[in-house]
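Chemist: output the structure for:
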Amino acid sequence: MDEKTPRSASSAIATATASLWETLRPYAGRVVVTYYVAVLFGVNDGAFGVILPRIKTHYGVNEAVVSVLFLCNTAGYLSAAFVNGLIVHRLGQSGALYLGASSHLLSYILLLVAAPFPAMAVFMLFLGFGMALEDAGVNVVVAEMPYATTLLNLLHAFYGFGALIGPIIASALFADSLSWNVVYMILGGLALINLIALFVIFRRISPADLTHRHASTPPTDPSSTPIKTPTHLLRAAFSLRVTYLGALFLLAYVGVEVTIGGWVYSFLTEIRGGDTVRMGPLVSLYWLGLTFGRVVLGWVTGKFGEKRMIYLYLVVTVGGVLVVWLVETVEVDAAMLFVVGAALGPVFPTTISIASQVVPKELFASSVGFLTAFGSGGAALFPWLTGTIAVRYGIWIMMPFSIALVVVMFAFWIFIPSPKKPAEQLAAKEGALASSETVVRVEGESGEGTIV
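Modeler: Take a look at the predicted model:
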């Protein structure tokens, strides 16, 4: 009997693994390419914090002026947030991804030439627009798949992995006395692979295969369900509490995440007096913590409850930032950066996971696309504010500023709805769609009614 038990356990694991593979095999290409997009985003954000002081020196500007790059990037993100739903309706989710990836690649090519600063600012706007479309698209695509919560956590973990290697790449270039814009040569090559991979994978996927079929909202028959015009869909999506509060919550969250990741290198070199080459890998500890949090703590979050665990993570984040701010030892700061990264790690994917459970399927792409793109605008808005304030008070101001953003997150999280039971979700869906007066059918390529 003792010999059979391990064999039975091994057999059960093998059967479960085979079943998991059979379920996810049709989505394998989409998983790989969306995770690659996440890595590219991470490398972009992780490297930018390290090259920022070099950009400032190259153009001979202070923190307030160089922070305009963040502001223009924000404008790109926010503009994409408000038109993402319309673009998806016109071009489909695949078309929106192609457009975003094309803008992304073009922006890197333009940034590579190190044009005059005003032109750089304009290029950052196009970069933000393209990345926002991709960001919204990959989150929606992954959330449509089976095991969406696990896959979303891994998606954002791959972002953390990219952000982990970004500072290492930038620091290695500086160690070889190469210019800051060489980073954009590398990023441009990665973005070209990204565009080609998206086209290869998604060109064979019909719009119907990208509709919301795997969230916990009850399925409906598209031939009998009235579907609103794009304007009505957007209006209905924005009326949901999880859409507008989730967008504001993620705006603050991404602001904290990228403010720390983008400015802590300057904090460690200017305030702590750290070596400019050695501090790059130390910043990577923060992104390593972010990756760890999304891989490991994502499971813990689901097991013990999303709402209560996010409260805990926010408290830990405040404590870790306080230590980095007040303890003047670089080694302690590095350890706490890992802790802060780990605490922040599960927050974004957990928010998307909750939205996938509470948003009606007809409104899912519009709702999650908006809150993802709008929220990601925090990656530029709050680092810009940090740099502007730092001109007067010094870069140390990033620490209390980050704490204030976490407090704002805490307040918004109180009002984020908890995942509902299927019956409650159905009632919420009917209420969200009840105000429709104009009903149309959106014809897919196969002639069936679909939401694209």
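
Chemist: switch to C-alpha atoms for all contacts and neighbour counts from now on
Modeler: Will do.

Chemist: for the helix or strand harbouring Gly341, packing partners?
Modeler: Using DSSP states H and E, the element containing Gly341 is helix 330-344. Under the contact criterion of 3 or more CA pairs under 8 Å, 6 or more residues apart in numbering; DSSP states H and E, helix 330-344 touches helix 279-292, helix 306-326.

Chemist: show me which positions of that helix end up buried.
Modeler: Using 16 or more other CA atoms under 10 Å as the test for burial, helix 330-344 gives 330, 333-344.

Chemist: here is the second sequence; please produce its structure so I can put it next to the first one:
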Amino acid sequence: MATFFLILIYLAFISLGLPDSLLGVAWPAMQPEFGARLDTAGVLFMVIAGGTIISSLSSGIIIGKLGTGKVTFISVLMTAAALLGFSYAPSLFWLVICAIPLGLGAGSVDAALNNYVATHYKAHHMSWLHCFWGVGATLGPIIMAQFISDQNAWRSGYFAIAGIQFALVIILFFSLPLWNKVGNRSNNVSNEAMDDTNTHVNESVKNTRPLKIKGVKLALIAFLFYCGVEATMGLWGSSFLVNVKQLPVEVAARWVSLYYGGITVGRLITGFVTLKVNNKILIRGGQMIALAGALCLLLPLAPVFSLVGFILVGLGLAPIFPSMLHETPARFGKEHSQTIMGYQMAFAYTGATFLPPLFGFIASHSTIKLFPLVIVIFVIAMLFGSEKLNQFLRKKPLSNVKSSVS
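Modeler: Below you'll find the model as predicted:
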């Protein structure tokens, strides 16, 4: 049974990654058809990201009422319908409308499945789970590019990926009875002999605000700046290589792809490493490797060291995100983990949404040469939040609700 659910969750994470990079790939073909400005894609991206942040913040309440299985089913159904809407959208207005359920669906399923795996499976599964997200994020552009190369048919690309999502919706629908038996254990402290205790715990959880739990704010800082690093590297890395290191555009694109390759392959490898090394060491080690890579970009070295820097940052980032997610129940208790997971995902999306544009604004009023310095600052901020949290947990273990709430 556990293996079946793991396969189902892996498939869900592939589907979660499929739409993530579609807009950027399809927009050059979509823009002239709608007569839109280049920066309109940014508006759509912000709508999607806004929906994701909102659904992540509310995921604890929603999952508590519906359960992990139903939330996963409804969320994937929403994303499938949104992608189908994109394929038929007659105007920009309808693209914006369809972007709303696309974002709302992504946030809830992300938080739900991350918490389920963190609660029920060992650390290596979390790393491989996010590796499968990378598989989806890689397949999406490949599928879209195939359709765009054939008579610029971006609508057919969205339709095909919507079809893949609907196929998963059907699988999730027929698996709902099994989710009801097994998949919602993370939302219930399941032991009939402890009904009175559970009532007390659930009431305490209901009355506890996540930001009041000691250590949560430090964890949120780490998530904010982790995604700030990851997204800023991906968005502005090529511009830095072209404008500062004087590399050709196609070479810069390949170097940035190696950065993403470092994240994906790194997470695959991390899954095996977790069998011998705990999450805390993996998080700290990944942050130090990422910092070393950022320093390679910052120092006035030959361009080849920039390639080394990009790969090192990718490899360093690989274990951090899944390991921090997997540590959530251990850090704050299973009774709080679902709600806190939603907050962590919301802050992660906030970092990915707002920190890269913030740097873009700074660079446009100064210089893109600040890129390595900003990456170093973001990594140090992430390291600060993580290490301060470790220091707090060493001093005061969060053994119960009372000791963790200020």
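
Chemist: could you tell me the TM-score of the two chains?
Modeler: Superposed pair, TM-score by TM-score structural alignment, normalised by the length of structure 2: 0.81. Supporting alignment: 400 aligned residues with a CA RMSD of 3.9 Å.

Chemist: ok, residues contacting the helix holding Gly341 of structure 1?
Modeler: With contact meaning CA atoms under 8 Å, 6 or more residues apart in numbering, helix 330-344 of structure 1 is reached by 257, 268, 272, 274, 282-283, 285-294, 297, 313-314, 316-317, 320-321, 323-324, 327.

Chemist: in PyMOL, how would I select the buried members of those?
Modeler: Per 16+ other CA under 10 Å, the buried members of these correspond to this PyMOL selection:
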select buried, resi 257+268+272+274+282+283+285+286+287+288+289+290+291+292+293+294+297+313+314+316+317+320+321+323+324
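
Chemist: helix/strand/coil for the residue mapped onto His120 of structure 2 from structure 1?
Modeler: Aligned counterpart of His120 of structure 2 in structure 1: Met145 (TM-score structural alignment). Assigned by DSSP: H, G, I helix; E, B strand; the rest coil, the conformation of Met145 of structure 1 is coil.

Chemist: what about the nearest residue to Met145 of structure 1 once chain neighbours are set aside, neighbour count?
Modeler: Distance criterion CA to CA, 6 or more residues apart in numbering; nearest residue to Met145 of structure 1, sequence neighbours excluded, is His214 at 5.9 Å. Other residues near His214 of structure 1 come to 17 when the count uses other CA atoms under 10 Å.

Chemist: check for me that His214 of structure 1 belongs to a strand.
Modeler: No: with three-state DSSP as the criterion, His214 of structure 1 is located in coil rather than a strand.

Chemist: so what's the gap between stretch 179-195 of structure 2 and the chain middle?
Modeler: 27 Å (CA atoms, centre = their mean, to the nearest Å).

Chemist: quick check: end-to-end length of that stretch?
Modeler: 22 Å (CA to CA, to the nearest Å).

Chemist: ok, stretch 285-305 of structure 1 next?
Modeler: 27 Å.

Chemist: what sits up against that stretch?
Modeler: So stretch 285-305 of structure 1 is contacted by 46, 150, 153-154, 156-161, 163-164, 261, 309-310, 334-335, 337-346, 349-350 (CA under 8 Å, 6+ apart).

Chemist: hmm, back to that, which residues touch the residue nearest to Met145 of structure 1?
Modeler: His214 of structure 1 makes contact with Ala143, Glu144, Met145, Pro146, Ala148, according to CA under 8 Å, 6+ apart.

Chemist: try 7 Å
Modeler: Residues near His214 of structure 1 by CA atoms under 7 Å, 6 or more residues apart in numbering: Glu144, Met145, Pro146.

Chemist: what is the nearest of these to Val68 of structure 1?
Modeler: Of all those, Val68 of structure 1 sits closest to Glu144, with 36.0 Å by CA to CA.

Chemist: distance of that closest one relative to His104 of structure 1?
Modeler: The value you get for Glu144 of structure 1 to His104 of structure 1, if CA to CA is used, is 24 Å.

Chemist: how about the strands in the stretch 301-450 of structure 1?
Modeler: 439-440 (DSSP state E, counting those that start in this stretch).

Chemist: average offset of the helix or strand that contains Phe13 of structure 2 relative to structure 1?
Modeler: Here Phe13 of structure 2 sits within helix 2-17, counting by DSSP H and E. Overlaying structure 1 shows helix 2-17 of structure 2 at a mean distance of 1.7 Å from the equivalent residues (mean CA distance after the TM-score superposition for structure 1).

Chemist: this completes my enquiry, with thanks.
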